[in-house]
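**Student:** sequence and computational prediction follow.
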Amino acid sequence: MRHCTLVLLVCCLLFIRDTLGQRIIHYTQSDELVEMGSYARYFEDTSNQLTHQQVSRLPDSRYADSPDKILNLGFTPSRIWLKWDIHNQTNEPVYAVLEAQDIDYIDAYVVGEDTTYFVETGVLRPFANRYFGTNSIVLYLGKAPKQLYIALKDMNGLVLPIKLGTVRPVMHKVYRETMINAFVIGVMALIALFSFFMYVSLRDRTFLLYALHVVFSALTLLTFEGYLFDLLWRDMPYMNNGINSSLIRLGTLLTSIAFSAAFLNISAVRPYMVRAYQGVALLAIGVVVAKIMGIQRAEMAFNVIVLVTFLSFLGVGFWLYRRGFRPARFYLLGWGIYIVEILLLILTLFNVISFDHVFTYYGYQIGAVCQATLLTFAVMDRINTLRDGIRQAQELALKRLEENEQLMARHNEVLEKQLQRSESSPTDDLQQLLRMIRDEREKVKKIPIPTLEGVLLFTAEDIVRIEAMGSYSTVHFTNRKEMVASRSIAEFEQVLADHDLFFKVHKSHMVNLNYIMKYRRGEGGTLVMTDGSEVDVARRVKPDFLKKMGLEN
């Protein structure tokens, strides 16, 4: 009896040891995804030579337990082998979905009762090796998997969220991520097109630099999510060798420096900072070259350069905002959110924080779309600020011009009075001189026409007629061109009260009397202008018009 009790106790202890020692995934709910990271054990193959058969024969003591839900293996030149023990308690096949799409080499070895196979995949392997033809790598484990071995090797930081589930939750997750990424890329594409259109329209290079920055940011996201491989070069995995990714990220950094320098006008407010940013750009180029040559630490150095550069943008923007540069507020918001998300991503690569919440998992998407949207507001606000400055300068110039015209008019009046006093009955020559003075006074008198872009000045000789258009007006010129003015015809009537050449013949029309080619009699009558247009004369103003034109008889 004592012997049986001892045997039973030993069996219980062995069972407890095995249960605690083995981190078995018991998958029970077919509509859920299970995080696999906390169940993983890993082994570092420093030789990079072990095969999957050799690794599968290693004792459990060679493996170390993963401390996190999200596998974060840091920067290492070794190949990392991961091992899981899986018990599927549903009647459906299960799958493992790897949510990091930019890992260079992924070797998977599945051991199960109904399926056992080995597959080589990753971004440097043919796209056809993937079980599903999507940017996310999905491994088929069968209905009764026992062990799953995955080997990872990448020149960048190894961060691998991986989940287990049946086909429905797996495909739902892939679909949801595709929709989120499509939305982000769509927003960035629209912003890039809008910025390029504004550059073509206004010839402001700030819009061009911003459009290029948004394009490179979108390409960075497409690279991280594996869409460039999926959409552009499925048959050319060598295109994912890290060079393209590094060059795209370098382009994102360089365009951000060029855009920020132009937007904040750093060359004018802090010229020495332009040289400092040029030095940062050269340093970043050198680090990327080192990374392409295979120096492992270059990736970490590049991330530090990016973070320090973006933080400097915040510092300069805040300084300018304190000095009254209004557009810097949206600039600060855009870069602030973007930098916070980039900082979170970098901290996950250094294993400081976890990768299992929305602000790190979708960090780049959140930062990119917020930055693109808010910086668009910043650029437009900058344009409005510049327009306000131009408008104020034009108003000041217009005020000075009006003062000069008033001074010239007073001088002409004094000259007329002196000429009239010099001879009580003016001769023909004197009358001709007086007419010339009046004509010249009309010629130099400018008519201000406000538009959405500012205030433009024209002489009376340039304008044929003014046509009402609600609270706006359409000004028709002698060259058969027209322009919409942000002033009603009633306001034009007040402005042109001192101009004898203009007459309001209808509630919706003012005409220049010098450009009337023909008058047709009628209830009110019709005017034929030199530009070929016909303008009706209102019955109530017909007597005054005929008197003005000397056509009373």
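**Tutor:** Thanks, I have the structure now.
**Student:** hey, let's count contacts and neighbours off CA atoms from now on
**Tutor:** OK.
**Student:** host element of the spatially most central residue of the chain?
**Tutor:** When C-alpha atoms, centre = their mean is applied to the chain, the residue found nearest the centroid is A372 (2.8 Å). Assigned by DSSP states H and E, A372 belongs to helix 363-422.
**Student:** equivalent analysis for V528, please.
**Tutor:** Per DSSP H and E, V528 falls inside strand 526-529.
**Student:** quick one: distance of that strand to the chain centre.
**Tutor:** 53 Å (C-alpha atoms, centre = their mean, to the nearest Å).
**Student:** helices and strands around the helix or strand following that strand, which ones?
**Tutor:** Note on strand 526-529: by DSSP H and E, the next helix or strand toward the C-terminus is strand 534-536. Applying 3 or more C-alpha pairs under 8 Å, 6 or more residues apart in numbering; DSSP states H and E, one finds that strand 534-536 contacts strand 526-529.
**Student:** ok, which stretches of the stretch 401-550 of the chain are strands?
**Tutor:** In the stretch 401-550 of the chain, the strands defined using DSSP state E, counting those that start in this stretch lie at 446-450, 455-459, 463-469, 472-477, 482-485, 502-506, 509-512, 516-520, 526-529, 534-536.
**Student:** what's next to stretch 164-174, contact-wise?
**Tutor:** 27, 30-36, 92-97, 136 (C-alpha atoms under 8 Å, 6 or more residues apart in numbering).
**Student:** any quick PyMOL command for the buried ones out of those residues?
**Tutor:** The PyMOL command for the buried members of these (criterion: 16 or more other C-alpha atoms under 10 Å) is given here:
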select buried, resi 27+30+33+34+35+36+93+94+95+96+97+136
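**Student:** so which elements touch the helix holding A372?
**Tutor:** helix 167-202, helix 205-224, helix 328-349, helix 428-444, strand 455-459.
**Student:** putting a second one here so we can go through both:
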Amino acid sequence: MRFFIFWFGFCASVSLFAQQRFVYRSSEELQNVEPFTYFLIDSSKTLTFNQLRQLPDKAFTQNTKSFLNFGNTEYPIWLRVDVENSSNEALFLTQELHDVRLLDVYVFDKNDSLRTWQTGAMRPFGTHFLKRSNTVFDIGKAPKRVYLRIQNTSVYVPLKMGTIQAVSNYLHKYDLLYGAIYGVLLALMFYNLFVFLVVRDRVFLYYFFYILTSGYIIFKADNHHHEFIFKQIPNFSSDINSSSVITLFFIILFANAYLRMKELTPKFFWTLVVLWCIGLVLLPFEWLPYRGWVNDVFQLLVISIMLVLLGASIYIHFLGFKHARYFVLAFGFYIYGVVNVLLGFMGIVSMNNLRSAYIYQICSVLEAIFFAFAVAYRFNTYRKEAKDAQEIALKRSQEHEALLQKNSQLLAEKLQMEQSLQSASNHKDFDQLLQQIKSDSQPIKKISIPTVEGVILFPEQDINRLEAMGSYCTIYLTDHKKITTSKPMAHFEQMIDERQFMRIHKSHIVNLDNVTRYIRGEGGSVEMKDKSVVPVSRRMKNELLQRLAIETPAV
């Protein structure tokens, strides 16, 4: 009995101290190597491969997790994997961190023959075994030990091994995923560029540039720019912080132009400006010697900006702007993707399958799709407003035509009566009536309003007020309708009758005939026939009161 206990303890101790070995068995899918990996952090940054080979095995630390993640670090990481191939096929090693700066691979086979590769984003693209962004290495049929040296700003190492069939299956799924991602982004990008050229609304232009820069971040993060564009220019393969700052600039412009954040939520808007400026200040560190805290701060900054944008969208939605719901969903998906990536880097969630490894890219596309719903909603709103305005203009035109016909009939009748009139007094009455008929027959003054479907000639008298929205202008009509145009308010101010209209605020022009009440205050405000209340600036208060024939209150 004692012998069996001793033998069991001996075997257990041997298995405990024995080096873990990855044993490959035939499979159609890539197999995860990370649980069988040992690592060494080179804090001196000077350790060479020959020096590493002289170190005892106990100098390496066994990885006890199902993944390899070293977070943001400035130190090179050495990995070691002992391999046993139980199949008769050649094995391939894949390292899925596409934008790793420097990657050296050393493979010993059972005959102690050495094969080496030196690749990475900071080296010419021709050093890749396969001429694509995925780093794949042919380690042969009888690999014994594999060493990897990885140097990157953020070291998460998805390490897998399999046959050429398994690699092909994986790359097929990878290509389908990225084909869908780039297809959606390109379709959205060119569609919104086309819409901008038609309607000249800057919201669509900002969205076009946001998709362009956001797509480039995905393109760069997965090293496709190194694969297709800058094959021999490794300096373009540094961090993506500069691309992120440009993308954040356009997303803030887009959100502000669409949601009117500066006007409706000024605190959120200026918070975004401050956070973006901090990101701008951090940019020079991208070309200086690496400091881990810079990436930590920048990642926190990106999440903070997205949270502020999400908060502003929710607030504006509760103000009654229904279209803000698309921004809530878009920013929500983006934050979900970023948080999943950060949790993966911290080792809290697994990133060992295609969906979890590329959750950021998937959520970025979902974000772009919801933004597309938002701009489509805006475009449909433009079309509806243009249709309503066109109907009102047509109705007024028909009413005016009927009035002209009626006046023409009256004029013909009075001309016949003239022949029977003899007295001077009757001639005088007739002349007055004729003058009134001619006055009533004057054509209605119209202004031209550009819309998505053309230019509408709209009766001036049916305009209730105009409101400036940056480089746009919203024209409110008398039938509780409105139309938004890409022309600024100053464009229409030159066209309207200054005797009937007055600018009472830097952002408002009102039709004085439709003012029903003046509300006292520092500048005060006016109530229109449609019950809307429009603020009056202090500078324009006295002139407005004079034109409305309201006695100016004594000071």
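**Tutor:** Thanks, I have the structure now. None of these values were measured; they are calculated from a predicted model.
**Student:** tm score of chain vs chain?
**Tutor:** Here the TM-score for the pair of chains, by TM-score structural alignment, normalised by the length of the first structure, is 0.72; 452 aligned residues with a C-alpha RMSD of 3.9 Å.
**Student:** residue contacts, the residue nearest to the centre of the first structure?
**Tutor:** So A372 of the first structure contacts M188, I191, V214, G334 (C-alpha under 8 Å, 6+ apart).
**Student:** how about those in JSON lines, adding neighbour count and distance to M380 of the first structure?
**Tutor:** Formatted as JSON lines, the contacts of A372 of the first structure follow (neighbours: other C-alpha atoms under 10 Å; distance: C-alpha to C-alpha, whole Å):
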{"residue": "M188", "neighbour count": "23", "distance to M380 of the first structure": "16"}
{"residue": "I191", "neighbour count": "21", "distance to M380 of the first structure": "12"}
{"residue": "V214", "neighbour count": "28", "distance to M380 of the first structure": "15"}
{"residue": "G334", "neighbour count": "24", "distance to M380 of the first structure": "13"}
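**Student:** out of those, which is nearest to R387 of the first structure?
**Tutor:** The shortest gap between R387 of the first structure and any of the contacts of A372 of the first structure belongs to I191, at 21.5 Å (C-alpha to C-alpha).
**Student:** that closest one matches what in the second structure?
**Tutor:** Taking TM-score structural alignment, the alignment pairs I191 of the first structure with L188 from the second structure.
**Student:** one more: M171 of the first structure?
**Tutor:** In the second structure, M171 of the first structure lines up with S168, judged by TM-score structural alignment.
**Student:** before we move on, back to that, can you pull the contacts of the match of I191 of the first structure?
**Tutor:** With C-alpha under 8 Å, 6+ apart, L188 of the second structure has these contacts: F208, I211, A368, I369, A372.
**Student:** now it: how far from Q361 of the second structure?
**Tutor:** With distances taken as C-alpha to C-alpha, to the nearest Å, L188 of the second structure is found 16 Å from Q361 of the second structure.
**Student:** E29 of the second structure now?
**Tutor:** Distance of E29 of the second structure to Q361 of the second structure, given as C-alpha to C-alpha: 23 Å.
**Student:** what's the answer for G126 of the second structure, then?
**Tutor:** In terms of C-alpha to C-alpha, G126 of the second structure sits 26 Å off from Q361 of the second structure.
**Student:** same check, this time on Q442 of the second structure
**Tutor:** Q442 of the second structure is 63 Å from Q361 of the second structure, by C-alpha to C-alpha.
**Student:** those two: which is more packed in?
**Tutor:** Legend: neighbour count by other C-alpha atoms under 10 Å for Q442 of the second structure and Q361, higher for Q361 (25 against 10).
**Student:** counterpart of that one in the first structure?
**Tutor:** Alignment note (TM-score structural alignment): Q361 of the second structure maps to Q365 of the first structure.
**Student:** the closest residue to its match other than its chain neighbours: what's it in contact with?
**Tutor:** Spatial nearest neighbour of Q365 of the first structure, excluding adjacent residues (C-alpha to C-alpha, 6 or more residues apart in numbering): V184 at 6.5 Å. Counting by C-alpha under 8 Å, 6+ apart, V184 of the first structure makes contact with Q365, A368, V369.
**Student:** which stretches of the stretch 51-200 of the first structure form helices?
**Tutor:** 52-56, 167-202 (DSSP state H, counting those that start in this stretch).
**Student:** how far apart are the last one and its match in the second structure?
**Tutor:** In the superposition with the second structure, the aligned residues lie an average of 1.4 Å away from helix 167-202 of the first structure, counting by mean C-alpha distance after the TM-score superposition for the first structure.
**Student:** which of the residues in that helix are buried?
**Tutor:** Using 16+ other C-alpha under 10 Å as the test for burial, helix 167-202 of the first structure gives 167, 169-170, 173-174, 177-178, 181, 184-185, 187-189, 191-192, 195-196, 198-199.
**Student:** got it, and the shortest one?
**Tutor:** Under the neighbour-count criterion of 16+ other C-alpha under 10 Å, helix 52-56 of the first structure has H52, V55, S56 buried.
**Student:** where does that helix end up in the second structure?
**Tutor:** Mapped onto the second structure using TM-score structural alignment, helix 52-56 of the first structure spans residues 49-53.
**Student:** superposed on the first structure, what's the mean shift for the matching stretch?
**Tutor:** Mean deviation for stretch 49-53 of the second structure: 2.4 Å (mean C-alpha distance after the TM-score superposition for the first structure).
**Student:** any idea how far that stretch is from the chain center?
**Tutor:** For stretch 49-53 of the second structure, the separation from the chain centroid amounts to 47 Å (computed by C-alpha atoms, centre = their mean).
**Student:** on that earlier part again, quick one: which of the strands of the stretch 401-550 of the first structure is nearest L253 of the first structure?
**Tutor:** strand 455-459 (39.8 Å).
**Student:** by contact count, what packs against the closest one?
**Tutor:** helix 363-422, strand 446-450.
**Student:** tabulate the strands of the stretch 401-550 of the first structure (JSON lines), appending distance to A64 of the first structure and mean neighbour count.
**Tutor:** Below are those laid out as JSON lines (distance: least, C-alpha to C-alpha, whole Å; neighbours: other C-alpha atoms under 10 Å):
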{"stretch": "strand 446-450", "distance to A64 of the first structure": "75", "mean neighbour count": "18"}
{"stretch": "strand 455-459", "distance to A64 of the first structure": "75", "mean neighbour count": "15"}
{"stretch": "strand 463-469", "distance to A64 of the first structure": "79", "mean neighbour count": "22"}
{"stretch": "strand 472-477", "distance to A64 of the first structure": "77", "mean neighbour count": "20"}
{"stretch": "strand 482-485", "distance to A64 of the first structure": "75", "mean neighbour count": "18"}
{"stretch": "strand 502-506", "distance to A64 of the first structure": "92", "mean neighbour count": "21"}
{"stretch": "strand 509-512", "distance to A64 of the first structure": "88", "mean neighbour count": "21"}
{"stretch": "strand 516-520", "distance to A64 of the first structure": "97", "mean neighbour count": "15"}
{"stretch": "strand 526-529", "distance to A64 of the first structure": "93", "mean neighbour count": "18"}
{"stretch": "strand 534-536", "distance to A64 of the first structure": "92", "mean neighbour count": "18"}
